[in-house]
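Student: Would you be able to build a 3D model of this:
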Amino acid sequence: MSVLKINNLHKNYGNIHALNGLNLEVEAGQVYGILGPNGSGKTTTLGIILGILEQTSGSFTWFDNKYGDNPRRRIGAILETPNFYPYLDAISNLKIVQRIKKSHNDDLDEILRKINLYERRESKFRTFSLGMKQRLAIGATLIGEPDVVIFDEPTNGLDPQGIAEVRTTLQDIADSGKTVIMASHILDEVEKICSHVAIIKKGNLLATGSVGSILSTDTTVEIGATDMNLLKNILSNISSIKSAIDRPGFIECSVANEDQFENIVKSCIDGGIVPTHIIKRKKRLEEEFLEITKETA
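Tutor: Predicted coordinates:
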């Protein structure tokens, strides 16, 4: 089932083109990351699909219009810094959100357990760390049992512990079957949390698909030796190596699949080389992102 369809979306701010014909489709159950550097149009996209901003042209559809003109009752979202009453405790703040959303059947204790704040449910909001404040905001999006939850830079400004806590919370929400849409410029978070990704830059869609399909199947092999000239000669005769780049202390080779790793090592040993440095790694989203955005710079 299609949860969200974005068709040829444009947004102009005077002479600035924040979005240039954006087309996206999010399916139910996906954890969809909208990835791009600051100023790429991520927050603008979320603002439009939530009805906060008006597009210059183009259209979008929630749930194939299943809920008519009122899809927002099936959506929970955070777009800005969490805002709660600092002198109230966690449970009281969530009750206020309940009243605003006109939702009456939520199990607030269960929500607090899900975001790992149950033990602090009677603590005042002002005593919370940044990570705890962000998790409470995530909990507020779950009130009303939405089908879709939307987060804009959910780990922005957090320390490593806060990032890990929020990441775990988002993964738990995704595992519960909800559709998650997350905008971020932090590649590591998108790679760890999301099943699908759209890469945008300056309002243009550069790539979209499952994280697995965006990532290249190539394997990178770093290999170094005492005699670098002999190593280069050996590597130049291995047909499975697609590219070889000189790095300080080693040569970075790209091969079509990781099965070629043992062949490279064997060829070196047979040629009289004992590697002093050897690492095998799959290409990560960060490398792929840099290549995609560099090509369109």
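
Student: switch to C-alpha atoms for all contacts and neighbour counts from now on
Tutor: Noted.

Student: tell me the SS of Gly33?
Tutor: strand (DSSP: H, G, I helix; E, B strand; the rest coil).

Student: mind checking the SS state of Gln98?
Tutor: Going by three-state DSSP: Gln98 is helix.

Student: can you give me the helices in the stretch 1-150 of the chain?
Tutor: 42-49, 90-101, 108-114, 130-141 (DSSP state H, counting those that start in this stretch).

Student: The last one to helix 90-101, inter-axis angle?
Tutor: If you take axes from the mean of the first three to the mean of the last three CA atoms, to 10 degrees, helix 130-141 sits at 40 degrees to helix 90-101.

Student: What are the contacting residues of helix 130-141?
Tutor: For helix 130-141, contacts defined as CA atoms under 8 Å, 6 or more residues apart in numbering pick out 75-78, 82-83, 90, 94, 97, 111-112, 114-115, 117, 125, 149, 154, 158-159, 161-163, 165-166, 169.

Student: Quick one: buried ones out of the residues you listed?
Tutor: Neighbour counting by 16 or more other CA atoms under 10 Å classes 75-78, 90, 94, 97, 111-112, 114-115, 117, 125, 149, 154, 158, 162-163, 165-166, 169 among the contacts of helix 130-141 as buried.

Student: Now show me the structure for the sequence below, then we'll compare the two:
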Amino acid sequence: MEEYILKTENLTKSFKKQIVVKDINLKIKPKTIYGLLGPNGAGKSTTLKMITGILHPTSGSILFDGHHWSRKDLRNIGALIESPALYGNLTAYENLKVHTLLLDLSKSRIKEVLDIVNLKDTGKKKVAKFSYGMKQRLGIAIALLNRPKLLILDEPTNGLDPVGTKEFRKLIKGFCEEGITVILSSHILSEVEQVADYVGIIYEGQLKYQGKIDKEKDLESLFMNVINENSIKGGMIDVKYDTGGKTEI
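Tutor: The predicted model follows:
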């Protein structure tokens, strides 16, 4: 029996009569990087918000670390969804101190996470004067304060310049090496391809594919094959990587 740190079973979310996410069955192994791909509006953020308790599922279930998810599990989950909520008039250290007080954590953890995200030398600089990339890294530092088993990052490279994106990739790989499982949501295929071990593809609110990334094959071909197939017919399909112009189904 395979071990998963996170599983969702027929996870569904609707707003009034509109179904936004339907029957999502994620299977995520511990200490891996899972790339959640899909066009804008496909349902990636909605799915992650249910996993982090921001939204309540309409139906279906979430299993975390071998048991049914409850709000207590947020102690072991860190997340950066959309833009981080930061106090612009405070320093990076002071922002983190606020969260250690809320979470009843030791202040010694602040310097540790600042070092991890390379913000230890920001000193008395106010967060309002940080670059976008620095703010993203501070958001990740906040998510790391509680030493999470699972780290969820939703479109974390949006707005980053090439240098910031390269630094971010290195950061993500380091988390996995330290035993943290990472779910990385993005619509930028090249970014996911360079860091992820597994990939799931969401299209029109449904999980259409998930599997291990083959580093020898082209993720873009896989992605487009899945999208094109499902624009014609519904349901989840087992699409393998493009093998020279012909998709194996």
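
Student: still on that earlier bit, out of the contacts of helix 130-141 of the first structure, list just those in strands.
Tutor: Taking DSSP state E, the ones among the contacts of helix 130-141 of the first structure that sit in strands are Ile75, Gly76, Ala77, Ile78, Val149.

Student: can you redo these as CSV with distance to Lys133 of the first structure?
Tutor: CSV is the format used below for those (distance: CA to CA, whole Å):
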residue, distance to Lys133 of the first structure
Ile75, 20
Gly76, 16
Ala77, 15
Ile78, 12
Val149, 17
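
Student: Compute the distance between the residue mapped onto Leu86 of the second structure from the first structure and Val97 of the first structure, please.
Tutor: Taking TM-score structural alignment, Leu86 of the second structure has Phe84 as its aligned residue in the first structure. Distance, Phe84 of the first structure to Val97 of the first structure, using CA to CA, to the nearest Å: 9 Å.

Student: Could I get the full set of strands for the first structure?
Tutor: 2-13, 16-27, 31-35, 57-62, 75-78, 148-152, 179-184, 196-201, 204-210, 219-224, 241-247, 250-255, 277-282.

Student: which residue sits closest to Asp159 of the first structure in space, ignoring its chain neighbours?
Tutor: Spatial nearest neighbour of Asp159 of the first structure, excluding adjacent residues (CA to CA, 6 or more residues apart in numbering): Gly131 at 7.9 Å.

Student: before we move on, what about Lys126 of the second structure?
Tutor: Thr91 (4.5 Å).

Student: That neighbour contacts Gly123, correct?
Tutor: Yes - if you go by CA atoms under 8 Å, Thr91 of the second structure and Gly123 touch, sitting 7.3 Å apart.

Student: Neighbour count for these two, which is higher?
Tutor: For the pair Thr91 of the second structure and Gly123, the greater number of neighbours falls to Thr91 (20 against 10), based on other CA atoms under 10 Å.

Student: For that one, which residues are in contact?
Tutor: Contacts of Thr91 of the second structure (CA under 8 Å, 6+ apart): Thr122, Gly123, Lys124, Lys125, Lys126, Val127.

Student: Shared with the first structure, which of the residues you listed?
Tutor: Contacts retained in the first structure from the contacts of Thr91 of the second structure (both residues aligned by TM-score structural alignment, their matches' CA atoms under 8 Å), given in the numbering of the listed structure: Gly123, Lys124, Lys125, Lys126, Val127.

Student: if we can go back for a sec, between all of the ones in strands among the contacts of helix 130-141 of the first structure, which two are separated the most?
Tutor: Distance extremes for these: the farthest pair is Ile75 and Ile78 at 10.4 Å, using CA to CA.

Student: and whatever residue of the second structure lines up with Glu110 of the first structure, how many neighbours?
Tutor: Using TM-score structural alignment, the equivalent of Glu110 of the first structure in the second structure is Glu112. Residues lying near Glu112 of the second structure (other CA under 10 Å) number 15.

Student: next one: Ala297 of the first structure
Tutor: Around Ala297 of the first structure there are 8 residues (other CA under 10 Å).

Student: ditto for Gly66 of the second structure
Tutor: Gly66 of the second structure, neighbours per other CA under 10 Å, totals 12.

Student: before we move on, what about Lys124 of the first structure?
Tutor: For Lys124 of the first structure, using other CA under 10 Å, the count is 17.

Student: Alignment lookup: it to the second structure.
Tutor: In the second structure, Lys124 of the first structure lands on Lys126 (TM-score structural alignment).
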